[in-house]
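Colleague: A predicted structure for the sequence below; I have some questions about it.
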Amino acid sequence: MLPNFRAARGVLRSLRLYHGHPARHRAMEKLYGQFIRSGELAFDVGAHVGDRVRAFRRLGARVIAVEPQPALHRTLRALFGRDQAVTLVPSAVGRTAGTATMMINVDNPTVSTLSTDFIAASRGSPGWEDQAWPQSLEVPVTTLDALIGEHGVPSFIKLDIEGFEAEALAGLSHRVTALSFEFTTIQRAVGMAAIERCVALGYRRFSAALGEGQELDAWRSAAEIADWLATLPHRANSGDIYARCA
């Protein structure tokens, strides 16, 4: 199958999955409405096909949408390029600025990654059998601190960057009101490192949503959320942990 056709098919699959369910959109706005108010700034790091950008904009936020993959950046430009409240940044995010190699999952671009450890952890893991990263490209890397320096302090940061979340948080020295980061059960250590970084930044309360769920469970201490992640069944696969100061 021609690579360009495969890439287009992968993007269309993601658009159907993430933009095709109105009830999910309403639940997402209810979830993020706990953290974002109209007129505030939000960062969507790993914006993919922009479902979170859409939710943040419906809440009235200004959005910095960070996405290094050319095919997904073009998709975001088609969806939000005329919206002056959305700034598109064609970059990855890490602990230091520079460049890095991104491994591209052509058929499922939302799990493309900068992390070779993420790919290694996926091999042989239930639920990941069909995933492959046959392409790679060099992408620019910025930091959360640099984004804050250029665009201002957000009220909320969302991180979904496939095993690179702790690296991105290592490049943050400005504590914001709240943030979220993706975790996977194939790489619990990355989630643990992200929790530790959040504690170092001063976050004290944590909650989580499994998979693509849009409802938070109980708020916990750092020790409690770490224990929850450590004992989560492997079949849970992934989700997002939310952190706030109090």
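Modeller: Structure's in. What do you need?

Colleague: make it CA atoms for all contacts and neighbour counts henceforth
Modeller: Fine.

Colleague: Show the subsequent helix or strand relative to the helix or strand encompassing Phe56.
Modeller: Assigned by DSSP states H and E, Phe56 belongs to helix 51-58. Scanning forward in sequence from helix 51-58 by DSSP H and E, the next helix or strand is strand 62-66.

Colleague: by contact count, what packs against that following strand?
Modeller: Applying 3 or more Cα pairs under 8 Å, 6 or more residues apart in numbering; DSSP states H and E, we find strand 62-66 packed against strand 41-45, helix 51-58, strand 86-89.

Colleague: picking that back up, identify each buried residue in the helix holding Phe56, please.
Modeller: Using 16 or more other Cα atoms under 10 Å as the test for burial, helix 51-58 gives 51-57.

Colleague: burial count for Val86?
Modeller: With neighbours defined by other Cα atoms under 10 Å, the count for Val86 comes to 23.

Colleague: Oops, could you answer that again for Ala223 instead?
Modeller: Count around Ala223 with other Cα under 10 Å applied: 15.

Colleague: Three-state assignment for it, please.
Modeller: Per DSSP: H, G, I helix; E, B strand; the rest coil, the local secondary structure of Ala223 is helix.

Colleague: OK, contacts around it?
Modeller: Not one residue lies near Ala223 by Cα atoms under 8 Å, 6 or more residues apart in numbering.

Colleague: ok, back up a step: tell me the angle of the helix holding Phe56 relative to strand 62-66?
Modeller: Computed with axes from the mean of the first three to the mean of the last three Cα atoms, to 10 degrees, the direction of helix 51-58 lies at 170 degrees from that of strand 62-66.

Colleague: residues making contact with helix 51-58?
Modeller: For helix 51-58, contacts defined as Cα under 8 Å, 6+ apart pick out 18-19, 25, 28-29, 32, 36, 42, 44, 47, 62-63, 65, 85.

Colleague: Below is structure B, check it against A:
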Amino acid sequence: MLTRAYGLARSLVTYHGIPGRQRRMRAFYAAFLGPGDLAFDIGAHAGNRVRAWRRLGARVVAVEPQPDFVRMLRLFFGRDGGVTVVPAAVGARPGTARLGISRATPTVSSLSAQWRATVAGDAGFARVRWDDAVPVPVTTLDELVAAHGVPAFCKIDVEGFEAEVLAGLSRPLPALSFEYLPAAHDAALAALARVEALGRHVYRYSPVETMRWEPTPGGRWLEAAELVEVLDRRRPLGRSGDVYARPALDRPA
């Protein structure tokens, strides 16, 4: 019980207690979302992005499989008609799956046993233990689109399950993001391949929770092969971040 309470408190402090983070987040996501837009938060966790996106005027579908964080999201946003909380995971097909939960560090709970085995050998995960598992319902991005509409932006942060989430999407979205973790480099490349399978996209990278872009020549968006070069350079640094994607234009900006 103490471990569980510690994990919940740690997530609250990390995602809601850092001064200035919400302001930076709103400024960053204003490039993707505005009043009346729809956003999907896949892996909503403690709801910090939900909070920022609502301040931008966007409607939010917050998808979260961990029961403790579903309760937290409903506590924070249950009376907000602009937020829909979906208590589920997202994957390649609907059904059920077992979610591996780390009670002390719930932000790294994951459906992917392969990802957990991969990162367990990384120094940054030396103290992480996945000490519980619960069955959770699984939906797909296609089902979410059918139920709620096409989002202007979709954030995917599901600890190594990103490729499976994207496998449940059959059309490109106006913009999306997925997590990059150097210890699970191949998982990010698999997610990138899923995005490209939907059509040619362009990309930018933002280092871990900085809400700033990694510099590119002229501030332009990159082709997939150029993004891979960026990730290859970031890999030895051992710090995570987020890849942002949007369908390619004839002349990417």
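Modeller: Structure's in. What do you need? Remember, it's a predicted structure, so these values are computed and weren't measured experimentally.

Colleague: now what about the TM-score between them?
Modeller: TM-score of the superposed chains, computed with TM-score structural alignment, normalised by the length of structure 1, equals 0.96; 243 aligned residues with a Cα RMSD of 1.1 Å.

Colleague: ok so, going back, out of the helices and strands packed on strand 62-66 of structure 1, flag the one nearest Ile186 of structure 1.
Modeller: Taking Cα to Cα, strand 41-45 is the member of these nearest to Ile186 of structure 1, at 21.0 Å.

Colleague: Return the distance of the corresponding residue of structure 1 for Pro135 of structure 2 relative to Ala47 of structure 1.
Modeller: Using TM-score structural alignment as the criterion, Pro135 of structure 2 maps onto Glu138 of structure 1. According to Cα to Cα, to the nearest Å, Glu138 of structure 1 stands 18 Å off from Ala47 of structure 1.

Colleague: Arg171 of structure 2 belongs to a strand?
Modeller: No. According to three-state DSSP, Arg171 of structure 2 belongs to no strand; its state is coil.

Colleague: That one maps to what in structure 1?
Modeller: Aligned partner of Arg171 of structure 2 by TM-score structural alignment: His174.

Colleague: From Pro154 of structure 1, how far out is its match?
Modeller: In terms of Cα to Cα, His174 of structure 1 sits 10 Å off from Pro154 of structure 1.

Colleague: So which of those two has more stuff around it?
Modeller: Neighbours of His174 of structure 1 and Pro154, each counted by other Cα under 10 Å, are more numerous for Pro154; the result is 23 against 13.

Colleague: OK, contacts around the more buried one?
Modeller: Counted by Cα under 8 Å, 6+ apart, Pro154 of structure 1 has contacts 40-43, 148, 176-177.

Colleague: quick one: which of the residues you listed is most hemmed in?
Modeller: Phe43 (29 neighbours).

Colleague: what residues are up against it?
Modeller: By Cα under 8 Å, 6+ apart, the contact list for Phe43 of structure 1 reads 63-66, 154, 156-158.

Colleague: who wins for neighbours among those residues?
Modeller: Most surrounded of these: other Cα under 10 Å gives Val63, at 27 neighbours.

Colleague: Around the residue mapped onto Leu227 of structure 2 from structure 1, how many other residues sit close by?
Modeller: Leu227 of structure 2 maps onto Ile225 in structure 1 when the alignment is built from TM-score structural alignment. Using other Cα under 10 Å, Ile225 of structure 1 has 21 neighbouring residues.

Colleague: list the contacts for the closest residue in space to Tyr203 of structure 1 that isn't next to it in sequence?
Modeller: Distances taken as Cα to Cα, 6 or more residues apart in numbering put Cys245 closest to Tyr203 of structure 1, at 4.3 Å, once the chain neighbours are dropped. Counting by Cα under 8 Å, 6+ apart, Cys245 of structure 1 makes contact with 177-178, 202-205.

Colleague: show me where the stretch 101-250 of structure 2 has strands.
Modeller: In the stretch 101-250 of structure 2, the strands defined using DSSP state E, counting those that start in this stretch lie at 132-139, 153-156, 176-180, 201-207, 241-247.

Colleague: For the alignment partner in structure 2 of Asn108 of structure 1, which non-adjacent residue is spatially closest?
Modeller: Using TM-score structural alignment, the equivalent of Asn108 of structure 1 in structure 2 is Thr105. In space, and not counting its chain neighbours, Thr105 of structure 2 is closest to Gly7: 5.3 Å by Cα to Cα, 6+ apart.

Colleague: is it true that the one you found touches Ser109?
Modeller: No. Gly7 of structure 2 lies out of contact with Ser109 (Cα atoms under 8 Å); the separation is 11.2 Å.

Colleague: Break down the stretch 51-200 of structure 2 into its helices, ranges please.
Modeller: Listed in chain order, the helices of the stretch 51-200 of structure 2 (DSSP state H, counting those that start in this stretch) span 67-77, 113-119, 141-148, 162-167, 185-197.

Colleague: Thank you kindly, that will do.
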